[in-house]
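[1] Quick one, what's the 3D model for this:
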Amino acid sequence: MANINVDNFSNAAQSESQYVLAPLPYADNALEPVISAHTLSFHYGKHHKAYVDNLNNLVTGTEFAGQSLEKIILATAGRADKAAIFNNAAQVWNHMFYWHSLSPNGGQPSAVLKQKIEASFGSLDACKKEFATAAMTQFGSGWAWLVLDGDKISVAKTANADSPLTKNIRPLLTIDVWEHAYYLDYQNRRVDYVNTILDKLINWDFANANLG
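    The predicted structure follows:
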């Protein structure tokens, strides 16, 4: 599981024709004190698991059964009649991506990634500031993303279950800004949650792997 990246998430989330709750890449207390084991027990063990269970119930006996998460997401995006399938498949994928975007030992951007970041933002600090701004200004539930759009590194934000996958943009990192991601530890202080993640837990090794 240590080498997982954006290209092999579906392998980790599937077991034959069923979708599974892929294991966390660290112990449930490994992100403390930034994110508590108590928060992880609810966020991963309850919220993420519910999306997996819902997806299995929704796709059993349909043309989507056994398909990769990415295929389901792309096939159902923007379709009102498939909104429930999209929301649950995308949230399974988004949460997996989020867990791997965090690490107690996240390393540093590779030389290639740092060069691209500096070309796009001027500096790594400026990149992190814009990433934080996207996370803080996403209204309501959603996600902030560091992405590779063509050859340029940029920041994006999406609402609810949406992700850059639906726009053919390659995600490198994400921060979950649904309230359940931080409320037990930070209450309404989203700004503290976001800044502390970027300072202490963001997994640059994962971003390096996703850059390809």
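[2] From now on I want contacts and neighbour counts done on CA atoms only, so please keep to that.
    OK.
[3] and the nearest residue to Ser141 once chain neighbours are set aside, what does it touch?
    Distance criterion Cα to Cα, 6 or more residues apart in numbering; nearest residue to Ser141, sequence neighbours excluded, is Trp178 at 4.4 Å. Trp178 is in contact with 140-143, 160, counting by Cα atoms under 8 Å, 6 or more residues apart in numbering.
[4] now Gly106
    If you count contacts by Cα under 8 Å, 6+ apart, Gly106 has them with 201-206.
[5] hmm, try it at 6 Å
    Residues in contact with Gly106, defined by Cα atoms under 6 Å, 6 or more residues apart in numbering, are 202-205.
[6] between the residues you listed, which is nearest Ala156?
    Nearest to Ala156, judged by Cα to Cα, of the contacts of Gly106 is Ile202 at 16.3 Å.
[7] what's the neighbour count on the spatially closest residue to that closest one that is not a sequence neighbour?
    By the measure of Cα to Cα, 6+ apart, the closest residue to Ile202 outside its immediate chain neighbours is Leu102, 4.9 Å from it. Residue crowding around Leu102 was assessed by other Cα atoms under 10 Å; the count is 24.
[8] how about this one, so we can line them up?
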Amino acid sequence: MDKMNFNLSRRAFLANTSKTGLALSLGGTAILSACSGDVKGDAQSVLATSMTQTPLAFDFSALEPHIDAMTMEIHFTKHAAGYAKNLNDAMGEEQVDSSRSLEDILGNISKFSTKMRNNGGGHYNHELFWKVMTPDAAERPDGDLAEAINSSFGSFEEFASQFETAAKTRFGSGWAWLVVGADKKLAIGSTPNQDNPLMDISDFKGTPLLGLDVWEHAYYLNYQNRRADYVSAFWNIVNWKTVAERFAAASM
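    Sure, this is the predicted structure:
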């Protein structure tokens, strides 16, 4: 994989905070943003999620054989599209300020309806899911993210094993996560249904870097009941560049 250049080093961040700075508290984690157009891929833009569905960056068939085209098409155009629509319906029904960020809503989700929780979480989770997959995946991360994984878990192999365990053992439907916690350390966990680590009601909190959908609709056409095979195949399509960009932004 090409050497990553994110221009998100501590030095670059400190240099730009003299212009503008913003701290967002998200479910016990802090995301610091330089809020400056002079910083490529600044923390705010890297970590922010649109309220509407973002077009896929690849064709439905691009992730084959690991995820088949029909699953991708149904997943994106039916399931994910439904979450996006229902999220915006809930915002209208609950008279939520349209300028409010999705991350802020999720960080205070206990104040909102079940409809907002399910669809706000579903939309956020899927928007992240599409971003952290690519047909041009590197075998593993490098740079600062690789060092952080080795520091937190001992090795990439141990990290992958723990992540797979979180995904395979999530009872019923849900998600497996790699996050940066409030202590700026990496952690692995899972959440049920469409909950995620940004939510104030979640037992597992942090800023998501990598998320894996383990709802049956994400894999059943190809893998049937073999969730473990789907989870193992995921490593072939992880977009480590995007994960590393999120890590750099969340670690500021």
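[9] What ranges does structure 1 have for its helices?
    Using DSSP state H, the helices assigned to structure 1 run over residues 9-13, 37-42, 49-59, 69-76, 83-101, 111-121, 124-137, 183-186, 190-200, 204-211.
[10] Could you dump those helices into JSON lines and include mean neighbour count and distance to Pro171 of structure 1?
    Written out in JSON lines, the entries for the helices of structure 1 read as follows (neighbours: other Cα atoms under 10 Å; distance: least, Cα to Cα, whole Å):
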{"stretch": "helix 9-13", "mean neighbour count": "18", "distance to Pro171 of structure 1": "12"}
{"stretch": "helix 37-42", "mean neighbour count": "17", "distance to Pro171 of structure 1": "23"}
{"stretch": "helix 49-59", "mean neighbour count": "19", "distance to Pro171 of structure 1": "21"}
{"stretch": "helix 69-76", "mean neighbour count": "18", "distance to Pro171 of structure 1": "13"}
{"stretch": "helix 83-101", "mean neighbour count": "22", "distance to Pro171 of structure 1": "9"}
{"stretch": "helix 111-121", "mean neighbour count": "16", "distance to Pro171 of structure 1": "13"}
{"stretch": "helix 124-137", "mean neighbour count": "18", "distance to Pro171 of structure 1": "13"}
{"stretch": "helix 183-186", "mean neighbour count": "16", "distance to Pro171 of structure 1": "25"}
{"stretch": "helix 190-200", "mean neighbour count": "17", "distance to Pro171 of structure 1": "16"}
{"stretch": "helix 204-211", "mean neighbour count": "21", "distance to Pro171 of structure 1": "7"}
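[11] Relative to Val147 of structure 1, which of those is closest?
    helix 204-211 (8.9 Å).
[12] so where in structure 2 does the closest one end up aligned?
    Per the alignment by TM-score structural alignment, helix 204-211 of structure 1 matches residues 240-247 in structure 2.
[13] Report the mean deviation for that stretch after fitting onto structure 1.
    After superposition onto structure 1, the average distance of stretch 240-247 of structure 2 to its aligned residues comes to 0.8 Å, using mean Cα distance after the TM-score superposition for structure 1.
[14] what about that stretch, distance to the chain center?
    The gap between the average C-alpha position of stretch 240-247 of structure 2 and the chain average comes to 10 Å, counting by Cα atoms, centre = their mean, to the nearest Å.
[15] Can you give me the end-to-end span of stretch 168-186 of structure 1?
    33 Å (Cα to Cα, to the nearest Å).
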